[in-house]
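Asks: Any chance you could fold what I've pasted below:
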Amino acid sequence: MNNLKYPIAAVWLINGLYCKVLNQVPRHQEIVGRILGTEHAALFTKLIGFAEIGMAVWIISGLRPRLNTIVQVVVIASMNLLEFILVPDLLLWGKFNAFFAFLFILLIGFTGLRRPATET
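Replies: This next block holds a predicted model:
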């Protein structure tokens, strides 16, 4: 990844730490509760948040960037598909969230899968 890795990592960090671990955006826990059940929604939301923080660290580390890119795309596409189908009413922009997820996937794919200028 190039210099866009920091803004991409920031998205994961903000969503993981601020929104989920610190529960500053309770809608995230509502989404998790609706999909996985309310009994352990707080725990699952925090675990997802820690995984997102881990993704941010992995992005910044630069280790296995192509694998990282593929994992990001799969996670974002899966997460947004589930939310689109199961809880569109809880999404910030409703079903239009899928459009923004698609744009983010394109950005990640473009920055993470293109060949560096030094490669032939």
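Asks: all contacts plus neighbour counts: C-alpha atoms, from now on.
Replies: Noted.
Asks: tell me, how many neighbours does Ile76 end up with?
Replies: Around Ile76 sit 16 other residues, with neighbours defined as other Cα atoms under 10 Å.
Asks: Show me where this structure has its helices.
Replies: The residue ranges that make up the helices of the chain, judged by DSSP state H, are 5-13, 27-36, 41-61, 65-86, 97-113.
Asks: Check the gap between Tyr101 and Cys19 for me.
Replies: For the record, residue 101 is Ala, not Tyr. Computed with Cα to Cα, to the nearest Å, the distance linking Ala101 and Cys19 is 17 Å.
Asks: Repeat that for Leu43.
Replies: From Leu43 across to Cys19, the span is 14 Å (Cα to Cα).
Asks: Please generate a structure for the following sequence too, so the two can be compared:
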Amino acid sequence: MKNSTLHKSLTYLIAIVWFVNGFFCKVLNLVPRHQEIVARILSEQHARMLTVLIGLSEVIMMIWILSRYKSRLNAWVQIIIIASMNLLETVLAPDLLLWGHWNIVFAGIFCMIIYYNQFILNPSNHQTPNK
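Replies: The predicted structure is shown next:
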């Protein structure tokens, strides 16, 4: 598979992860565990509203990824969000995570995929400037 094809495929895969976790898991509440995590970390009283807002933010992240607008900044924002969110969850709500303390490992792998896709595979990083 050519690098540009792999880059495009990984970009869509990463966007799908954000969409599924945001829309299906949080907005539609098909995975109630997400709302339980929000309740424990942020607020029991406002957990549903905050979960929906987080889910909508993840859908917006998907749109940003697919737009390719400022993709380098987007990649760093994704990595920072994933790392900080998973660190908080691992410390404050490990019993609610799908893989418990192993969640942070999978989050790290996902961050490495985002980094590899944006900074190694992205064909725009390898174009020579016109003279």
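Asks: Next up, the contacts around the corresponding residue of structure 2 for Ser78 of structure 1.
Replies: Under the alignment (TM-score structural alignment), Ser78 of structure 1 pairs with Ser84 of structure 2. When contacts are counted by Cα atoms under 8 Å, 6 or more residues apart in numbering, Ser84 of structure 2 is found next to no other residue.
Asks: do you know how far the most far-flung residue of structure 1 relative to its centre is from Asn3 of structure 1?
Replies: Checked against the mean C-alpha position of structure 1, the extreme residue using Cα atoms, centre = their mean is Thr120, at a distance of 31.3 Å. The spacing between Thr120 of structure 1 and Asn3 of structure 1, counted by Cα to Cα, is 21 Å.
Asks: just to revisit the earlier point, okay, Ala101 and Cys19 of structure 1: which has more neighbours?
Replies: Cys19 (20 against 17).
Asks: which non-adjacent residue is nearest that one?
Replies: Residue nearest to Cys19 of structure 1 in three dimensions, not counting chain neighbours: Val25, with 4.8 Å by Cα to Cα, 6 or more residues apart in numbering.
Asks: Aligned to the one you found, what sits in structure 2?
Replies: With TM-score structural alignment as the matching criterion, the partner of Val25 of structure 1 in structure 2 is Val31.
Asks: Can you verify my assumption that Gly100 of structure 2 contacts Glu89?
Replies: No. With contact defined as Cα atoms under 8 Å, Gly100 of structure 2 does not reach Glu89; the gap is 9.3 Å.
Asks: Looking at those two, which is more packed in?
Replies: Neighbours per residue (other Cα under 10 Å) separate Gly100 of structure 2 from Glu89, with Glu89 holding more: 22 against 13.
Asks: check contacts around the more buried one.
Replies: Going by Cα under 8 Å, 6+ apart, the list of residues near Glu89 of structure 2 reads 37, 41, 97.
Asks: if we go to 10 Å?
Replies: Contact analysis of Glu89 of structure 2 by Cα atoms under 10 Å, 6 or more residues apart in numbering lists 37-38, 40-41, 83, 95-97, 100-101, 103-104.
Asks: Name the nearest of those relative to Arg68 of structure 2.
Replies: Closest approach to Arg68 of structure 2 among these (Cα to Cα): Ala83, at 21.5 Å.
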